[in-house]
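# What follows is a predicted structure for the sequence shown.
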Amino acid sequence: MKRKLTTKFIEGQKPDPSKRLDFRDELMAGLVLRISTSGTKTFCLHKRINGKMRRLTIGRFPVLSLAETRERVRQVLYEIETGRFEDRTGIEVETKPTLGDVIPDYIEKHAKVHNRDWKRKEALLAKFTILHGKQIDEIKRADVVQACDVIGKSAPVSANRALAHLKHLMSWCVESGIMDASPISGMKPRAKEQPRERVLTDDELGALWAVCGDEGYPFGDCMKLLILSGQRRAEVAEMRWSELDLEKRLWTLPSQRAKNGKQHTVPITDAMLEVLRKTPRFFNSDYVFTTTGKSPASGFGRVKERLDKALPDGTEPWIIHDLRRTMSTNMAMLGVPQPVTEALLNHKTGVVSGVAAIYNVYSYADEKREALGKWNQHLGSMLAKREEASCQGTTTMTQPRKREHAS
């Protein structure tokens, strides 16, 4: 904020508990009054020295008056221009942290507090290796473009995700007073992405269900619930027994675990209940799918590799998230209205928005149960036909490869 600084103005300024305030003086170029969240008022000089922007702490108000500050700034500017500034003492030169210094601070103070997937965010920010040694306020847009292009050579989509996280980090730095402006504000993704359209066929779903049965607990059973419920992988993998009401046939996903931060209820069908009732329970553990009892099941990348090896040759590439699209597509074919499908998937698509969305927490309860029942019935019929055809030896579907178990 730029304005003419006066003693009366400085004395009358109150701190903002949420952020640090900077007021740039219109009379003395580079002079800034900084007011901390606690109310400390400090005079600083922003000046480029030897090609690098520096913030020099001149002194605190009212120990140093505005007139004394302006006179001191004139002396500093003269010595900078004449090349004698480096010989001065008593002026504190504030050196900005590097990106490598800021990332851990950002992860600890912001990402861990607000993001369930903070580890993914941390991993993507780590890809900006060539920028980690640069001071945060010296990173230019061209530097980020170059870094994104390096990342994009092997992983274009990851480059886009990493850029999105870096933009948020720099916005956080601006809000925290670490830097004055983000050099990449408004910067568009470097790589063009094609929206995924992959939908698994009934044959592929049948084969996947079979290999999930071979996989067993916890990962195979978790994958079966993903197919049956259409919910997100992390939400199912981190499911708690305390979230389930098996008598009322209801799974209540709390807002802190839902991706969109909204409490979500999922009806439990007969097929889902069958999977859950066969699931072993760890003593003193609330996790439904776990290998240790202390943390939810993880390592789905390796699980996916095992499933792919067990699936029939020629199966088109797929990802776990495609299971949600597969359910959504089949529901449309089964005549389920889109708003009901979106409610079941816990999507925020604009179908229900504004005030209606706020009061829509329990809406579509009966419709969601009916819709999920239709989808599970369709799966059951398809699996039954597959089993019958297999028993009669007339199936035309390619059977899954038999998994090899190490002795």
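Yes, it's here. Everything numeric here is computed off the predicted structure, so don't read it as measured data. Residues are numbered from 1 along each chain as shown.

# Please make it C-alpha for all contacts and neighbour counts, starting now.
Will do.

# Identify each buried residue in the helix or strand where R70 lies, please.
Assessed by DSSP states H and E, R70 sits inside helix 66-81. For helix 66-81, burial by neighbour count (16 or more other CA atoms under 10 Å) applies to 66, 69-70, 73, 76-77, 80.

# list the helices and strands that helix packs on?
Using 3 or more CA pairs under 8 Å, 6 or more residues apart in numbering; DSSP states H and E, the elements in contact with helix 66-81 are strand 41-49, strand 52-61.

# just the helices in the stretch 151-300 of the chain please.
156-175, 202-215, 219-229, 233-237, 270-277, 300-310 (DSSP state H, counting those that start in this stretch).

# Comparison target, given below:
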Amino acid sequence: MPRKAVEMSPLAVRRLTKPGHYVVGGVAGLALQVSDTGARSWVLRARIGSRRRDMGLGGYPDVDLALARQKAREARDLIDKGVDPILVRREAKSALLAKQASHKTFEQCATEFIDAKSAEWRNTKHAAQWTSTLKTYAYPHIGKLLVSDVGVTQVLAVLKPIWTVKTETATRVRGRIEQILDWATVQHYRQGPNPARWRGHMDKLLPTPGKVAQVKHHKALALDEVPAFYSALKLQSGIGARALELAVLTAARSGEVRGATWPEIDLGQKLWTVPAGRMKAGKEHRVPLSDAAVALLTALPRVEGTALVFPSPKKKLLSDMTLVAVIRRMKVDGVPHGFRSSFKDWATERTQYSREAVEMSLAHTIGDKVEAAYRRGDLLEQRRKLLADWAAFLGNGGALSS
């Protein structure tokens, strides 16, 4: 045990301003440490186990003499019981930091989830759509809540106001909340079942989406009106009109056409190969080009400074509204995606081509995994004839039927 020192008074302690180590008495080993800068702090020097340790007790005058002695006594009581007070304090601090780190809000978890998953999303707009819908519909209700506190009541507060009026959006929001809460559970930020899960849970609390709102199909022209539209389209000027023309000829999606690049197109082989990263199904898609499509592409100028086939005036990707604007200028009640429906109606009702060839032309997934495993080819030559007949149907005023 250290030699017992004379107990200093509060006034005497206040006068200790020169750099040094001053034992203040009252508790063995308690001292005031004055640094060269004039900062003063309390130190308890004691033997803990087999080691002599210095334990900080706080700065002076925030911790006055009476409080320093109280802290020193408490520390010595622990030492007498065989407990290391320094280790206890470190463990308590570590536990506090761990607890603070696990106390994440729903919005914080959503942001981290989107950052973690966005690399695997093919469409760069996907992350923006996630953020936008969550910011609009979820964050006002649960964004600032600890993710551990998000339960059924809170999820319903998000979904109920939009479930019957914006059903499609609401179902997406529910699915996104479910994924974020699953992620938070794996990260140990929350425990228990996911309150946003649908089957056996939310399906008992909310109406089935399909029974709330009728599915809205893309607006499409009557099949016999398509050739006349196509003829009128060819007379329209502008890069948007040419992009829409290729979309009609190939039955491709607007995004696939707008993102087309010259390296993807082999005019000699009459083939357009869309890479997997730009396809909805995540698989490379080969598009046979009819003579009409080749003629269209051959007549297009190559714009210096971009590989895009249909660049905007700023040599960027065309807006998804550019093709819609062409249709509106023509005063037609339809959307670009509707011509895919027209193509399918024509192929199904007026030709003898196989269902598989038609679905593959639309880049739809064919059958189940077993069926897909047995079908290695993509029916390219059959689809080449199919799209050639489609182009003839468009160009002949709808007279062709094979």
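Great, that's in hand. Being a predicted model, the structure only gives us computed values, none of them experimental.

# Quick check: closest non-adjacent residue to the equivalent of L372 of structure 1 over in structure 2.
Under the alignment (TM-score structural alignment), L372 of structure 1 maps onto L387 of structure 2. Setting aside the residues directly before and after it, L387 of structure 2 is nearest to S290 in space (CA to CA, 6 or more residues apart in numbering), at 6.2 Å.

# and the counterpart of that neighbour in structure 1, how many residues sit next to it?
Aligned counterpart of S290 of structure 2 in structure 1: T269 (TM-score structural alignment). For T269 of structure 1, the count of nearby residues is 21 (other CA atoms under 10 Å).

# Now D22 of structure 1: closest residue in space that isn't a chain neighbour?
Using CA to CA, 6+ apart, the closest residue to D22 of structure 1 is R34 (4.6 Å).

# Same question for T42 of structure 1.
Once flanking residues are discounted, T42 of structure 1 sits nearest to R60: 4.3 Å by CA to CA, 6+ apart.

# Next: W346 of structure 2.
Using CA to CA, 6+ apart, the closest residue to W346 of structure 2 is L223 (6.9 Å).

# is it true that the one you found touches S342?
Yes: taking CA atoms under 8 Å as the definition, L223 of structure 2 is a contact partner of S342 at 5.7 Å.

# Alignment lookup: E107 of structure 2 to structure 1.
Using TM-score structural alignment, the equivalent of E107 of structure 2 in structure 1 is G100.

# What are the neighbouring residues in contact with its match?
131-134 (CA atoms under 8 Å, 6 or more residues apart in numbering).

# hang on, the earlier thing: what about the match of L372 of structure 1, neighbour count?
A count of nearby residues for L387 of structure 2, using other CA under 10 Å, gives 26.

# Please report how far it lies from K344 of structure 2.
11 Å (CA to CA, to the nearest Å).

# in which helix or strand would I find the match of L372 of structure 1?
Assigned by DSSP H and E, L387 of structure 2 falls in helix 380-395.

# what's the most buried one of the helices of the stretch 151-300 of structure 1?
Ranked by mean neighbour count, the helices of the stretch 151-300 of structure 1 are led by helix 219-229 with a mean of 23 (mean count of other CA atoms under 10 Å).

# Would you mind measuring from the closest residue to G20 of structure 2 other than its chain neighbours to I162 of structure 2?
Among residues not flanking G20 of structure 2 along the chain, V34 sits closest, at 5.2 Å (CA to CA, 6+ apart). Distance of V34 of structure 2 to I162 of structure 2, given as CA to CA: 65 Å.

# between the two, which one's more packed in?
Taking neighbours as other CA under 10 Å, V34 of structure 2 and I162 compare with V34 leading, 19 against 16.

# list the contacts for the corresponding residue of structure 2 for R257 of structure 1?
In structure 2, the residue paired with R257 of structure 1 is R278, using TM-score structural alignment. Applying CA under 8 Å, 6+ apart to R278 of structure 2 gives the contacts 122-123, 256, 259.

# With distance to Q100 of structure 2 added, can I get those in TSV?
Below are the contacts of R278 of structure 2 laid out as TSV (distance: CA to CA, whole Å):
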residue	distance to Q100 of structure 2
R122	35
N123	35
E256	46
G259	45
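
# Right, I'll call it a day here.
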